[in-house]
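Novice: Below are the sequence and a predicted model for it; my questions follow.
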Amino acid sequence: MTDLLVDRTDGVLRLTLNCPERLNSVTTEMFEAMSDALADADGVRVAVITGEGRAFCSGAVMRPDATNTGILEAADRLIHLVTEAPFPVVAALNGLTAGIGSSLALAADFQVAKDTDYILQAFVNVGLMGDGAAHELIAASIGRARATRLLMLGEKFPNAEAFAAGLITHCVSPDEWQSTVEALVEKLRTGPTMAYARIKSTINAASLMNLDQTLRTEAAEQAVLGASADFAEGVAAFTEKRSASFTGS
């Protein structure tokens, strides 16, 4: 089975994470393939990123012995391509959206979510921090207080609350979700692409001014945390399905 489905039809680029058995947790290779597709987007007027099954993306693949080698570098490239693409990018959130998957979703221009699901930044629960520019993407949208709560406490953020707070653009019932996604995609596909590109770049220039620095800081700090005893304990606890016993070291 192909981990990423890529379809280009009538100006619409559709990228579908296709590992439903692991809730579409991503690998470095999947992110690289997504980046390659976005970088080779001649004739694209709108891109759609979604997932197969009951999750949009549950974050990076976790292994007990190591982090997903190269995932931050791959995420850096992908986040830049999503935010800099000269066309709108829609994150069609078909289910759970967690970790670096939520960073990817929030980097998009539109998020169409179901009111029965939620967003989760849970890396703190294994002794790590958010990545994929999560610290800037979240704070730029809903402010320092909510960003602190979401990233430090690792709590579920229901999509209805995320929409009310201004973190995502659309939140509808599961019955309305597919039609809402397709109506938005068609509007963007047939709309003024040049104007969309300039609106997008101007908004991002005003609201994501420190994106490069945030990505570099996250990568440096995550490397420190990845070598910590707390991270080793967090991964062991996750694997063993028990509560972690952190020591702050």
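Specialist: It's in.
Novice: only C-alpha atoms for contact and neighbour calcs from this point on.
Specialist: Will do.
Novice: N125 belongs to a strand?
Specialist: No. When classified by DSSP: H, G, I helix; E, B strand; the rest coil, N125 is found to be helix rather than part of a strand.
Novice: Isn't it up against G234?
Specialist: Yes. The criterion here is Cα atoms under 8 Å, and N125 meets it with G234 at 6.8 Å.
Novice: Would you mind measuring from L167 to A147?
Specialist: Counting by Cα to Cα, to the nearest Å, the separation of L167 from A147 is 10 Å.
Novice: what is in contact with those two at once?
Specialist: Shared contacts of L167 and A147, defined by Cα atoms under 8 Å, 6 or more residues apart in numbering, are found at I138.
Novice: ok, now which ones touch the spatially most central residue of the chain?
Specialist: Among the residues of the chain, the smallest C-alpha distance to the mean C-alpha position (Cα atoms, centre = their mean) belongs to L104, namely 2.3 Å. L104 makes contacts with 79, 132, as judged by Cα under 8 Å, 6+ apart.
Novice: Check it against this one:
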Amino acid sequence: MNAVTWDQRERIIALLGDASADPDVRAVVVTATGRGFCAGADLRGGPASAGDRVTGDVARMIRRGAQRFVGAVLDCEKPVIAAVNGTAAGIGAHLAFACDLVLAAESATFVEVFVRRGIVPDGGGAYLLPRLVGPQRAKELMFFGDALPAAEARAMGLVNRVVPAEELEKTAREWAERLAQGPTRALALTKQLVNASLDTDRATAFAAEATAQELCMTTRDAREGVAAFVERRTPSYEGR
């Protein structure tokens, strides 16, 4: 069920960082094989037993682990698509919700499984969910820990589109290719503006928008977009 091990987490964080730095990478798809998207953290690779822990060990583990993992998706400078093929539970659900666009197979489910283990949501769950569905819905999902089918997740606004399982990979590729043909730096700046807007006041958001547009207008793609408009042709973006 693709429970995340330490090695897998570090590899994905590194890949997302590499994607940000590589101008030839224009979009990212996060998906999985098998029956599950991600069943959460692999607890077999967890911290030492309770008797060996000292105060601060768990908080440090969360900061260095689950929070870095979700933060790597939010901070990636390329658009990130989640293609959720099955169960997304715990950190697996938060990994999907952190992505910019979420596709889900009809058979996919999302589970805030933490309450079933007697622990609080980590990996940014209490940050992400209220911003996506509001505090009341977020509490319902987190208090009860019920499995949320893909169709209900879409109705709540957690998923962009639900497709038959056999069409998931094809749809994700189509979306990624469409994004890859876009003005990559403009998309990165747009992602930053939208994510930051949820934590800032209007004056700060407007100032960030003006600065982002100033930066964007120095790119080749912005010049190409304006030229294509004037010349009444389809723009050809390079991602630079």
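Specialist: Thanks, I have the structure now. None of these values were measured; they are calculated from a predicted model.
Novice: which stretches of structure 2 form helices?
Specialist: For structure 2, applying DSSP state H gives helices covering 6-21, 57-62, 68-75, 91-98, 125-133, 135-144, 150-156, 168-180, 184-197, 202-216, 220-230.
Novice: Could you export those to a markdown table, including columns for distance to C38 of structure 2?
Specialist: What follows is those, written out as a markdown table (distance: least, Cα to Cα, whole Å):
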| stretch | distance to C38 of structure 2 |
| --- | --- |
| helix 6-21 | 11 |
| helix 57-62 | 18 |
| helix 68-75 | 13 |
| helix 91-98 | 5 |
| helix 125-133 | 15 |
| helix 135-144 | 18 |
| helix 150-156 | 15 |
| helix 168-180 | 16 |
| helix 184-197 | 24 |
| helix 202-216 | 34 |
| helix 220-230 | 36 |
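Novice: so which of those helices is the most packed in?
Specialist: helix 91-98 (a mean of 26; mean count of other Cα atoms under 10 Å).
Novice: Would you mind measuring from the alignment partner in structure 2 of L153 of structure 1 to F37 of structure 2?
Specialist: Under the alignment defined by TM-score structural alignment, L153 of structure 1 corresponds to F144 in structure 2. Distance, F144 of structure 2 to F37 of structure 2, by Cα to Cα: 21 Å.
Novice: What of W175 of structure 2?
Specialist: Between W175 of structure 2 and F37 of structure 2 the distance is 19 Å, computed by Cα to Cα.
Novice: same check, this time on Q213 of structure 2
Specialist: From Q213 of structure 2 over to F37 of structure 2 the distance is 37 Å, taken as Cα to Cα.
Novice: Not including adjacent chain positions, what is the nearest residue to N159 of structure 1?
Specialist: Y118 (4.8 Å; Cα to Cα, 6 or more residues apart in numbering).
Novice: Just confirm that neighbour contacts P158, I think it does.
Specialist: Yes. Checked against Cα under 8 Å, the pair Y118 of structure 1 and P158 is within contact range at 4.1 Å.
Novice: Tell me which of the two has more neighbours.
Specialist: Remark: of Y118 of structure 1 and P158, Y118 carries more neighbours, 21 against 16, as counted by other Cα atoms under 10 Å.
Novice: Map that one across to structure 2 for me.
Specialist: Residue mapping for Y118 of structure 1 onto structure 2 gives T109, with TM-score structural alignment as the criterion.
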